[in-house]
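S.K.: Have a look; sequence and predicted model below, questions after that.
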Amino acid sequence: MMTRRGVQWISSAADDPEECREHWALDPRSPHALPAGRYFDVVAVGQRVGLETFDQLQRHGMPLGPVMADRASEQVGFFLPTWAKSPFDRMVRQETADRAPEYRYLGENSVVVVPGPMPLAGDRYIWLRAPMRRPEASLPRIAALAAMFVAASSVVARADRYGREQSAASVDGGATHAH
């Protein structure tokens, strides 16, 4: 659940912050479209990678800002400061051995549908970590997200590869093949 200061901060990004707060006062579950690039940017990643990234950041006590999920599109969005695109892109490349994992960076001229302050567990848009106040804009938070995003992408890719190999082995009757 979002705090009053969290509602103040995120609604301030709206074209009409007061209208946004009134909208949420009437229905705190209702999502709202907000422009990115004003008070925040969002890194959008696939749900499996996003949930693994979120879990690792929390488990290791790393700096973390607000995080939301869109269940219908199977995307997770990590909120970053508006100036974070260049450092985030650079840090992802530094963490990557060959090809960087897929993500979308939503900044200026983008719109993000955010959950209401009190979504229910079954809603399309939910907060994994709701804003409690204006998040700290720090390089360590950007670096932690970049590192864990690349690591989580690798874990999910390896799990998929292992699953395919096990499926192929069971189709082959459990026979192993020498390479």
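M.R.: Great, that's in hand.
S.K.: From here on, just use CA atoms for contacts and neighbour counts.
M.R.: Noted.
S.K.: Now do the same contact list for A152.
M.R.: By Cα atoms under 8 Å, 6 or more residues apart in numbering, the contact set of A152 is 49-50, 52-53, 56.
S.K.: also this one, for the comparison:
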Amino acid sequence: MTNAMWTYGVEWLAAAAADPRACKRAWDQGHGTALLEAGRFWDVVSVPERLGLLALDLLWRPSLPVPGPTLVDTAAQRVGFFLPPDPHSRWVGAGLRHAGRGSWVAVPPPYRSARFLEWLVPPDGTGVLHGPGPLEHALREANGTLAVLNSPSPDGNSDS
């Protein structure tokens, strides 16, 4: 990413904060994360890390647009996908968490990781987010792949 894209990404992400200037100061001078409210500019769907990494890989297909912002929390072993806010969203699945209006998400600045949080796809400032349809399809496909990989082999052992 270019410096201009980093700047746009910072401004775009900080706009979700109650005080964008304080948010940017926290990123630069504090412990490197800021709590931002979901539900206004974006929601976050968080899934177990293995499922999320596989789904993100599936979203990098040449026929699809570049994936939206994606964050990994290595301590919690979860991947968060930023998508358009939807107050009527019904994201359901084992281990799936939806952060919408009234939820808060800890995020590092787009230009570096902080503690256990790291951007796999940082926001570029254009406002591009994951599309709910392609994300759901990728998660279903990834879940199917993981089910096959985790199924017992004929000798009774799991492949993982």
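M.R.: Okay, I see it. Since the model is a prediction, treat every value here as computed from it, not as a measurement.
S.K.: Let's verify the residue nearest the centre of the first structure: helix, strand, or coil?
M.R.: A centroid search over the first structure (Cα atoms, centre = their mean) returns G77, at 2.6 Å, as the residue closest to the centre. Using DSSP: H, G, I helix; E, B strand; the rest coil, the structure places G77 of the first structure in strand.
S.K.: That one reaches R71, doesn't it?
M.R.: No. Applying Cα atoms under 8 Å, one finds G77 of the first structure not in contact with R71, separated by 11.1 Å.
S.K.: Using TSV, please lay out the contacts of A152 of the first structure together with distance to V113 of the first structure, neighbour count and secondary structure.
M.R.: Listed next are the contacts of A152 of the first structure as TSV, based on distance: Cα to Cα, whole Å; neighbours: other Cα atoms under 10 Å; DSSP: H, G, I helix; E, B strand; the rest coil:
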residue	distance to V113 of the first structure	neighbour count	secondary structure
V49	20	25	helix
G50	17	26	helix
E52	22	18	helix
T53	21	26	helix
Q56	25	18	helix
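S.K.: out of these, who's nearest C20 of the first structure?
M.R.: Nearest to C20 of the first structure among those, counting by Cα to Cα, is G50 at 27.1 Å.
S.K.: pull the longest helix from the second structure.
M.R.: helix 132-150 (DSSP state H).
S.K.: Give me the mean distance between that one and the first structure.
M.R.: Following superposition, helix 132-150 of the second structure is found to deviate from the first structure by 0.9 Å on average (mean Cα distance after the TM-score superposition for the first structure).
S.K.: which residues of the first structure does that helix align to?
M.R.: Counting by TM-score structural alignment, helix 132-150 of the second structure falls onto residues 142-160 of the first structure.
S.K.: May I see the buried residues of that stretch?
M.R.: 142-153 (16 or more other Cα atoms under 10 Å).
S.K.: Which pair of those residues spans the longest distance?
M.R.: For those, the maximum inter-member distance is 16.4 Å, found between I142 and S153 (Cα to Cα).
S.K.: how about the helices of the second structure, start to end?
M.R.: 3-14, 20-29, 49-59, 132-150.
S.K.: G125 of the second structure: which of those helices is closest?
M.R.: helix 3-14 (3.8 Å).
S.K.: Would you mind pulling the contact partners of that closest one?
M.R.: Contacts of helix 3-14 of the second structure (Cα under 8 Å, 6+ apart): 20-21, 23-24, 36, 109-111, 122-127.
S.K.: ok, of the residues you listed, which one's closest to P87 of the second structure?
M.R.: Nearest to P87 of the second structure among the contacts of helix 3-14 of the second structure, with distances taken as Cα to Cα, is L36, at 17.1 Å.
S.K.: State the number of residues packed around W83 of the first structure.
M.R.: As a burial measure, W83 of the first structure scores 14 neighbours (other Cα atoms under 10 Å).
S.K.: and it, what pairs with it in the second structure?
M.R.: By TM-score structural alignment, W83 of the first structure lines up with D86.
S.K.: for D16 of the first structure, same thing?
M.R.: With TM-score structural alignment as the criterion, the equivalent of D16 of the first structure in the second structure is D19.
S.K.: swap in E52 of the first structure?
M.R.: E52 of the first structure maps onto L54 in the second structure, by TM-score structural alignment.
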